[in-house]
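Student: sequence-free structure coming up:
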């Protein structure tokens, strides 16, 4: 499918399902404009090899494919290597830092990102797939299961309204910046930005790597970022409506209006905006999206988003190239009915 007539850019996340050269080639031909590499998952060697593959294939196909490196923020995840754990409502679950001697606990990393908590606080694992309530702050944190499911390695662990007592530009963050800058990407995305100061701190670190001018995309995924939106838009080079964690940090019913607010605010300030997360989620396992998903993508384009992003659909889904092709088809058709000047 030709991308020349499509204005809305398509960002596709590269992961285990799409890192093979044949799949990357099909995604480029299907309409991928920017490849996202998420440093939250995978090794440094895997990231380096993947970026090189994308660039090699883009050259072979004579396509301009941007590289977006996603830098992890201060977010907890279930420790890699943890066995799957099924829990049901009423179970008592302990949560502990990865190095804590706490047999039977769900171990999380990095431990310094465990925020101060209070009894009654909620804990959402895997974007809310499992919901817990804190009974005792600990350590270890003692919780009860409100909504059961399976806890798996790598799942995000969010305590809405609570922030870790560490600076955004921590030594760990600086190391991720160094790793990301080594790939000489076209864009850097910053996770869990809380204020414009976080963006300025990141620019200082990038300048030390000789990349002071690289465009920074600020991901809006917490209440604090929404409250400081105007300043963040001013200091960032672009904005991502990161609906996954945003829909965990704030009530789900608020997300649609916040998305519209972000898109409108970016348009007013002349900053590009990306709409992301679960846009074609059913295509993780199916070859065809739901009608609601198609409408979601179209509505974001009508509202003025500059790009739409595929996450699990292309990183771990069964049909990565088909997901890109479907996104391109939706965008192309929607744009036919927009009054571009």
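Tutor: It's in. This structure is a prediction, so every number in the text was calculated from the model and none was measured.
Student: use CA for all of it now, contacts and neighbours both
Tutor: OK.
Student: where along the stretch 1-150 of the chain do the strands fall?
Tutor: Assigned by DSSP state E, counting those that start in this stretch, the stretch 1-150 of the chain shows strands spanning 9-13, 34-38, 66-71, 76-78, 85-87, 92-97, 106-109, 122-125, 130-136, 141-147, 149-151.
Student: check which residues of the fifth one are buried.
Tutor: Translated: strand 85-87. Residues of strand 85-87 classed as buried: residue 87 (neighbour count, 16 or more other Cα atoms under 10 Å).
Student: how far away from the center of its chain is it?
Tutor: From the chain centre to the centre of strand 85-87 is a distance of 25 Å (Cα atoms, centre = their mean, to the nearest Å).
Student: now for it, which elements pack on it?
Tutor: Contact here means 3 or more Cα pairs under 8 Å, 6 or more residues apart in numbering; DSSP states H and E; on that basis strand 85-87 packs against strand 149-151.
Student: which elements pack onto the strand it packs on?
Tutor: strand 85-87, strand 130-136.
Student: got the angle for the longest one vs strand 92-97?
Tutor: Taking axes from the mean of the first three to the mean of the last three Cα atoms, to 10 degrees, one finds that strand 130-136 is oriented at 80 degrees with respect to strand 92-97.
Student: what sits against residue 241?
Tutor: Contacts here follow Cα atoms under 8 Å, 6 or more residues apart in numbering; on that basis residue 241 touches 219, 220, 221, 259, 262, 273, 274, 275, 276.
Student: how far away is the closest residue to it other than its chain neighbours from residue 300?
Tutor: Counting by Cα to Cα, 6 or more residues apart in numbering, the nearest residue to residue 241 once its immediate chain neighbours are dropped is residue 275, at 4.9 Å. Distance of residue 275 to residue 300, computed by Cα to Cα, to the nearest Å: 7 Å.
Student: alongside the first one, take a look at this:
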């Protein structure tokens, strides 16, 4: 058959993709590639021998994939595609078998004798897919009908006592319940797990429990609290007209129960409230020096409800009196506003080891904030970048030290940006030598091992971190839970191959792409390619992946998704599991994600598009 007879200009025999010379050149290049795979497998032999028997073929396939991806194969892919052959772009689960298949076809095209592989291939196309499915089921449980990707949901603290909430999550389609051990306490975690298992039995569907260890999370420390002040304002329409007055509840003494209908309820000293009747007018001077008059709307049991049609700021020095009376009562027990630093570009900020922070004042030239991990500050160097609060605020270290690190703010909103306590700190340029298991994690581990199906290792950065967790679990009585390794730092991403091999030393493990910290560490611009590379490497290792952070976050929090997050949720279906965070509309988010994943399953399998019939254009 004359292959050059097409609707396009015929390629010359010397340069066409089908000629002997071109095919023989490809054979030579692919043979070199094959030999490098075998050599890389031999170099990794001691590590491959250490993996669990169930992962032996998977580990070898990962070694071949790592060798394959050391080369720039884009030109080779173009030449293979021009002949109509596999371009090696979807070979993750069966790397050597795919390469040998292409080599076999090329050899037949040029009339060479078909040569059998020089050694058995670890996995073929169907076997690789079966191994990934088997390892996924071992970790995450059986997939629901018509949806292969599982849905994981982070439980809020109220799940420890709210049966209706947990029942709704299970009924909506939650396959794995995630409990974040950085919050609440062991008693609450046990309650959450028990309620999940109870309602899973009631619904007749399996739901597994993941408990995430807190890990060495670097956060800002405490700040001096702000002033004790409350701001109230009326509700206005688009024309600025008051449609609902500001409502303040008052109680005598230190009672904490709220007055129905009030935005906030405060205490007043003495028995002054006994003087007030419905319809009375009271007055005060607020913290700005503004005179305000309020009306007693109702007397309630133990207090009164006041209304004001203007905004007012109340402090612990504010005195309130009945109109015309010379004496009144002082407001009591106002809540302090959270402390915060207002930082501008060019501001110098002092990071202190585990000490209370403070704004700039004459006694302290620099505003300062504490750091929860003092040992991390000792490893920071001049020129290292520092990001705060999920990357919203950033700077560069200008002076290092064990007692204080000075950071110049280089990334902040115009007009300044506030930084409060308990906000994340990321040091993408700093090689932090911190164990993934903290003393608190080791204290929590017996509870986690006794009540969870999976244990999450936060901030996994090396094979040693994985080995430390396995050793700690092995020292506990009873069977060990499976491992979920969270990749959320640049160092963890760069060490991913050794982390995967360490994960395969046990019977069940998976990887979570924690995109929040990962985006800050690697750069938001690079997150797209980083998450893809993690997906590919884990597929080559036949290890399941959890796609996490901000999936349908707008929907879960506000009830309204953005267009971009719908697309993100569709892309997430290439992972074995997709994680939703908590929010008031999380049940609706589960149903929406379930629908998206079922639809996309007919169109996409990992990197491979599926061509089902399109009814819209029939």
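Tutor: Sure thing, it's come through. Note that the structure is predicted; figures quoted are calculated from it, not measured.
Student: so what number do they get for TM-score?
Tutor: The pair, once superposed, lands on a TM-score of 0.88 when counted by TM-score structural alignment, normalised by the length of the first structure; 331 aligned residues with a Cα RMSD of 2.5 Å.
Student: hang on, the earlier thing: of the strands of the stretch 1-150 of the first structure, which is nearest residue 229 of the first structure?
Tutor: Residue 229 of the first structure sits nearest to strand 66-71 of all the strands of the stretch 1-150 of the first structure, at 19.5 Å, using Cα to Cα.
Student: what's the closest one aligned against in the second structure?
Tutor: Strand 66-71 of the first structure corresponds to residues 208-213 in the second structure, going by TM-score structural alignment.
Student: helices along the first structure, start to end?
Tutor: 21-30, 44-61, 171-182, 196-208, 223-227, 229-235, 243-249, 255-269, 291-303, 312-315, 320-335 (DSSP state H).
Student: what does residue 7 of the first structure align to in the second structure?
Tutor: By TM-score structural alignment, residue 7 of the first structure lines up with residue 148 in the second structure.
Student: and what of residue 276 of the first structure?
Tutor: In the second structure, residue 276 of the first structure lines up with residue 548, judged by TM-score structural alignment.
Student: residues contacting its match?
Tutor: Contacts for residue 548 of the second structure were tallied using Cα under 8 Å, 6+ apart; they are 512, 513, 514, 515, 578, 579, 580.
Student: ok, it to residue 411 of the second structure distance?
Tutor: Residue 548 of the second structure is 26 Å from residue 411 of the second structure, by Cα to Cα.
Student: pick the most buried one from the helices and strands packed on strand 149-151 of the first structure.
Tutor: For these, the largest average neighbour count (mean count of other Cα atoms under 10 Å) is found in strand 130-136, namely a mean of 21.
Student: count of residues packed around the closest residue to residue 437 of the second structure other than its chain neighbours?
Tutor: Leaving out its chain neighbours, the residue that sits closest to residue 437 of the second structure by Cα to Cα, 6+ apart is residue 215, at 5.8 Å. Using other Cα atoms under 10 Å, residue 215 of the second structure has 22 other residues around it.
Student: separation between residue 215 of the second structure and residue 186 of the second structure?
Tutor: If you measure residue 215 of the second structure against residue 186 of the second structure using Cα to Cα, the figure is 15 Å.
Student: same check on residue 225 of the second structure?
Tutor: 29 Å.
Student: what lines up with residue 47 of the first structure in the second structure?
Tutor: Alignment note (TM-score structural alignment): residue 47 of the first structure maps to residue 189 of the second structure.
Student: how many neighbours does residue 191 of the second structure have?
Tutor: With other Cα under 10 Å as criterion, residue 191 of the second structure counts 14.
Student: check contacts around the aligned partner of residue 239 of the first structure in the second structure.
Tutor: With TM-score structural alignment as the criterion, the equivalent of residue 239 of the first structure in the second structure is residue 511. Shown in contact with residue 511 of the second structure (Cα under 8 Å, 6+ apart): 484, 485, 486, 487, 538, 543, 544, 545, 546.
Student: quick one: map the third one onto the first structure.
Tutor: Aligning on TM-score structural alignment places residue 486 of the second structure opposite residue 219 in the first structure.
Student: hmm, residue 242 and that match touching each other?
Tutor: Yes. If you go by Cα atoms under 8 Å, residue 219 of the first structure and residue 242 touch, sitting 5.8 Å apart.
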